[in-house]
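Colleague: got a predicted model here, sequence first, then my questions.
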Amino acid sequence: MKVLLVNYSDSDGGAARASFRLLKALQKIGVDVQLLVVDKKTNNKGVVEIGGIGSRVLIKFISRLENFLSRVLFDNNQFITLNFINSYIVNRKIRSIKPDILHLHWYARGMLSVDDISKLKFKTVITLHDNNFFTGGCHIKSGCNKYIEDCKSCPYITRNKKIFSLLFKRKLIRQKKIDPYIVALSEWMKNELQKVDLIKKEKIYEILNPLDTNEFSPINKDEAKRIVGKEGKKIILFGACNPQDKNKGFDLLIKAIKRIENQFDDLELFVFGDTKEEFFQKQPFNVNIIGKLHDDIALRVYYSAADVMIVPSLQETLPQSATEALSCGTPVVGFENTGLTSLVNHKVNGFLAKHGDCDELSYGIQFVLNNNIENKLNIESRALSKEKFTDTVVAKEYLSMYENILSD
């Protein structure tokens, strides 16, 4: 069996990290697997670049052209990817590899159009890292269900709504030809897909992202706090690729902390990711800015130093910051009705607040800080990670899915 994973990058962004980790997990159990990317940063021999510099330049040009047309035609105020311009480059490369299983992850930014995919006659799996596949183009639908009605009255564009709806209908016609198997990374995403007529329910698999829980294992908490220079402090940790993204909920976290800061005289908030210092300087109390962490060892230290990891996203398919934190034995606090429900057992290894409720989020932080008796929350966090998303365990689930698909 030859498996080909496809993602724009092998390191930049959540889907990139997830697909690269899946590559390594499948390699561990002996699967013949490659990861096809436009932007290669790692030295793993299983990662294959699309082609020469000319091919990569053309793909990036298509991405910029689509973004330009989207802004000009629709004046959209939300991140929308239309994926309607064919590049043929990736399509040809996939045909030359001739995989038994074609497993697509994040293929936007000029990499593959819906037309491109519909012309590929391979057994196709698509992992849904966000909502783009079944919406008019939104990656985060922000509670909007207009895609059920062909996006006829999209709230995120201000002109040419009929053209946008026609493009969406065209997309649906092409996607029916693909008829893919779908990986829903969480119970929340699987439930969302029940509303989508496009996807055959019997072709949906719910499988988590894999994680090497040996690489992400706990460091002694006192030692980790000493390393980050905050001995004896209670550390709240928040992180995202783009912490300023409103969907990530940093504003809700600030409100939640303000409600409890007087109850603790030793609180420290750390933030990692692609941070803009001026954004955090405007906050009502000091924020320790870590910046973008480029290696898993540093991440492991900060996760281990933290007393609680906060993931207050309003929508999240399966937050890798949560899986990484749990694997390092750090409990997680976030909202219900997100992918966190597949990771957090309420009041066992974290806390699930009512969706968007700052008061409950605040209470959840208090609960973890005040109720981690004999490190029970830490122990449960680590135990769940080893049980549910250790890389070799998850890799075997993917292998079983691939085998089922080939025999279908």
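Modeller: Sure thing, it's come through.

Colleague: C-alpha only now, for contacts and for neighbours.
Modeller: Will do.

Colleague: tell me the contacts of Ala383?
Modeller: Listed by Cα atoms under 8 Å, 6 or more residues apart in numbering, the contact set of Ala383 is empty.

Colleague: what strand or helix carries it?
Modeller: helix 376-388 (DSSP states H and E).

Colleague: can you give me the strands for the stretch 101-250 of the chain?
Modeller: 101-104, 123-128, 181-184, 204-206, 234-240 (DSSP state E, counting those that start in this stretch).

Colleague: between those strands, which one is closest to Gly52.
Modeller: Minimum separation from Gly52 across the strands of the stretch 101-250 of the chain (Cα to Cα) falls at strand 101-104, 21.3 Å.

Colleague: distance from the chain centre to that closest one, please.
Modeller: Its chain's C-alpha centre and that of strand 101-104 lie 18 Å apart, by Cα atoms, centre = their mean, to the nearest Å.

Colleague: put this beside the first:
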Amino acid sequence: MKVLHINTFDTGGAAKSCLRLHQGLLEQNIDSKVMVLYKYSHLEQVYDFLPDYQQTLFKRIEGSFLYRRNKVIKSLKNKIYPGKVQSSPHTIYNILKHPLTQQADIIHLHWVARFLDYDSFFSVVNKPVVWTLHDMNPILGGYHYETDMLGMRPYDELEEVKNIKIKKKALQKVSNVSVVSPSYWLYQKSLQSALLGNFSNYYIPYGVDTNKFKPADKKKAREYFSLPQENKILLFIADSLTDPRKGYSYLVEALKQIDLRDTLLCTIGKGNIPPVDFPLKHLGYIASENELSLAFAAADIFITTSIEDNLPNTVLESLACGTPVVGFRIGGIPDMVIEGETGLLASPKNISELAERMQWLLKNAKERNEMGKKGRKLVEEKFTISTQADQYRNLYNLITVHK
């Protein structure tokens, strides 16, 4: 069985989940490959969609005066009419013409915005397709989350309606698509959607490498990052710390309401965050999973304040490291953070509740430790890479038998 995973990038949260599944399948002797539009890593079995000479050409175009001028114009428009950028269902790439796609028995789509051309792909594809949803873009028009649609401009609404029509027309041409959602929240959203609700839908959570993300000596972990041994440490991680959907501002407001004596907030991610009037140490952007594991081990509590999210890898990684989680009760977070067992949850955007949950867990060391142990146990039982690979292998077998 030859499986080809397709993702736009080989970095980022969706890429991380895709690559973990890929590794899990390889360990089960399944012929798995990954094809991306933008490759930044040197991982084996990860292939560029474009050959080197075409990549060079595209880079020349991107560096041209015309390209830069258009970027400036687009930036000015967004300053005058601020709004989220949409991903068009039209691209210039015909994925099905690539040799790897032609050789595959199963085409496994992941985060394919700005890569997948709906018309050329769904009008021709005659192989089983598995589509893992990493956000809401496949069930929306051009946006990636419903929160992105708040305050849409008039022409944004027209663009969203147009994109939905394009997607719906293309998807009506196929029946051999199996949709997988990593969170129960997104599974329900997909089932109810006009675009993917008529396909077979499945719920398969992400897996995390429990050999990399595991409990470690807190003292040594703090020494590694030069963190104080005597303080309680809160950890916040986001790829972009300034992304409003990740909710860093809610965390800042909640921290103003609690006693932070002997408490330090550590942040990891890209972007400049404004100064705060409480102890904070920014650890920069960390790509190494071994270093991330140490950061989770160094913390007493991991905080996630996303206002809309699928199944964040950071929450799984924290639990795998034995660090309990406090956050909002949104999206796929309750799949992982079991109230009072592996962490504590507050009502969405409720700053006072969030502050109360953090304060209580900071004051109760025994309960923190117990939640940490239960979090690790939950990951070992439900969220390992091997468990995820088993479930996908069963799905692959099912759809190839009935194709």
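Modeller: That came through, no problem. Please read all numbers here as calculations on a predicted model, not as lab measurements.

Colleague: can you give me the TM-score here?
Modeller: Once superposed, the chains reach a TM-score of 0.89 (TM-score structural alignment, normalised by the length of the second structure), with 390 aligned residues with a Cα RMSD of 2.6 Å.

Colleague: distance to Val311 of the first structure added to the strands of the stretch 101-250 of the first structure, as a markdown table?
Modeller: Formatted as a markdown table, the strands of the stretch 101-250 of the first structure follow (distance: least, Cα to Cα, whole Å):
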| stretch | distance to Val311 of the first structure |
| --- | --- |
| strand 101-104 | 26 |
| strand 123-128 | 20 |
| strand 181-184 | 20 |
| strand 204-206 | 21 |
| strand 234-240 | 7 |
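
Colleague: out of the ones you listed, which one sits most buried?
Modeller: strand 181-184 (a mean of 24; mean count of other Cα atoms under 10 Å).

Colleague: quick one: that one aligns where in the second structure?
Modeller: The aligned range for strand 181-184 of the first structure in the second structure is 178-181, by TM-score structural alignment.

Colleague: how big's the offset between that stretch and the first structure?
Modeller: By mean Cα distance after the TM-score superposition for the first structure, the fitted stretch 178-181 of the second structure averages 0.8 Å away from its aligned residues in the first structure.

Colleague: list the contacts of that stretch.
Modeller: 128-134, 187, 190, 196, 199-205.

Colleague: for stretch 242-256 of the first structure, the distance to its chain's centre please.
Modeller: 16 Å.

Colleague: and that stretch, which stretch of the second structure?
Modeller: Aligned using TM-score structural alignment, stretch 242-256 of the first structure spans residues 240-254 in the second structure.

Colleague: buried sites along that stretch?
Modeller: 240-242, 245-252, 254 (16 or more other Cα atoms under 10 Å).

Colleague: same question for stretch 210-217 of the first structure.
Modeller: For stretch 210-217 of the first structure, by 16+ other Cα under 10 Å, it's 210-213, 216-217.

Colleague: state the pair within these that is farthest apart.
Modeller: Pairwise over those, using Cα to Cα, the maximum falls at Pro210 and Ser217, 14.3 Å.

Colleague: before we move on, back to that, and the end-to-end length of the match of stretch 242-256 of the first structure?
Modeller: When the termini of stretch 240-254 of the second structure are compared using Cα to Cα, to the nearest Å, they are 20 Å apart.

Colleague: and what of stretch 255-264 of the second structure?
Modeller: 11 Å.

Colleague: same check on stretch 318-334 of the second structure?
Modeller: 14 Å.

Colleague: what range in the first structure matches it?
Modeller: Under TM-score structural alignment, the match for stretch 318-334 of the second structure is residues 325-341.

Colleague: picking that back up, which of the buried residues of stretch 210-217 of the first structure sits closest to Val31 of the first structure?
Modeller: Pro210 (14.9 Å).

Colleague: now do the same for Val130 of the second structure: its match in the first structure.
Modeller: Aligned partner of Val130 of the second structure by TM-score structural alignment: Val125.
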